[in-house]
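> Return a 3D structure for these sequence lines:
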Amino acid sequence: MKKLEKFKFEKLLIWQKAMTFGESINNISKDFPEIEKFNLSSQIRRASDSIALNIAEGSIGQSNPEQIKFMGYAIRSLAEVITCLHKCILRKYITQEQFETLYEMSFRLMNMMIAFQKTLKK
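Model prediction:
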């Protein structure tokens, strides 16, 4: 199947990385205990999805100040995910290896988003 990229945000590497990151988070959250179904599991999925959603929303016909604002929301959502990952490792819902992989993905994505946000301010 041919990949469609008709929207501006689909061409953004940060959006593509955020989409991949969100799916990685979704996959690990499937193994959380039932007690977390409406708590941590839901929270980490919503926060990780919010990253790509805010990148997309900010890029559609928005001025640079508006896009900067939505990028800020995406960065805050990523910080929320990182905090959830710390909760996950403390509660032993994920392995140290999973934590380190997702933490590194988070760090790279955060740096990309901050760099992109800075280019919008010029």
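
> C-alpha only now, for contacts and for neighbours.
Will do.

> where's the helix or strand hosting Glu97 relative to the chain centroid, distance-wise?
Glu97 is located in helix 96-121, with elements delineated by DSSP states H and E. Computed by Cα atoms, centre = their mean, to the nearest Å, the chain-centroid distance of helix 96-121 equals 9 Å.

> Next, the structure of the following sequence, for comparison with the previous one:
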Amino acid sequence: MKDSILLEKSDELAHLVYSLTRHFPKEELYGLTSQLRRAALSVPLNIVEGFARQGDRSFKQFLLISYGSLKETKYLLNFSFKEGWITKEDYKTMIALAEEVGKILWAVIVKVKEKINS
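Next up, the predicted model:
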């Protein structure tokens, strides 16, 4: 059950990032805008790829990559907020969703690690 919620929430985050970055400065299209979009999209993409792999070790590796991409997304959202490209309200919404995704993702990682070690 956590797996489907994880995918749903990480997909929501990626879509919100895409929507939010449509209003970023045009000169950032190939810079920060692209990097933030790639990082946010990498979260659900690595979860999906992990589900498709055979074996818990491989699944765990893709979940860890996803977690790293989530951390990158959060940093870039913070950077964008400090640059004045996103409002405080949008920033709080995005970070809250990213935190929720992070908690669920970490719980799944722990579950997979326990399965590997048992």
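
> Report the TM-score for the pair.
Once superposed, chain against chain, the TM-score is 0.92 (TM-score structural alignment, normalised by the length of structure 2); 112 aligned residues with a Cα RMSD of 1.0 Å.

> how about stretch 65-78 of structure 2, which residues of structure 1 does it hit?
Per TM-score structural alignment, the counterpart of stretch 65-78 of structure 2 in structure 1 is residues 73-86.

> Can you mark which positions in the matching stretch are buried?
Within stretch 73-86 of structure 1, the residues scored as buried using 16 or more other Cα atoms under 10 Å are 73-82, 84-85.

> Please verify my assumption that Ala14 of structure 2 contacts Leu45.
No. Using Cα atoms under 8 Å, Ala14 of structure 2 is not in contact with Leu45; the gap is 9.9 Å.

> Tell me which stretches of structure 2 form helices.
Using DSSP state H, the helices of structure 2 run over residues 2-21, 32-52, 56-82, 88-117.

> What helices and strands are in contact with the longest one?
For helix 88-117 of structure 2, the contact count by 3 or more Cα pairs under 8 Å, 6 or more residues apart in numbering; DSSP states H and E identifies helix 2-21, helix 56-82 as packing neighbours.

> how about these in CSV, adding distance to Asn117 of structure 2?
Conversion of these to CSV gives the following (distance: least, Cα to Cα, whole Å):
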stretch, distance to Asn117 of structure 2
helix 2-21, 20
helix 56-82, 10
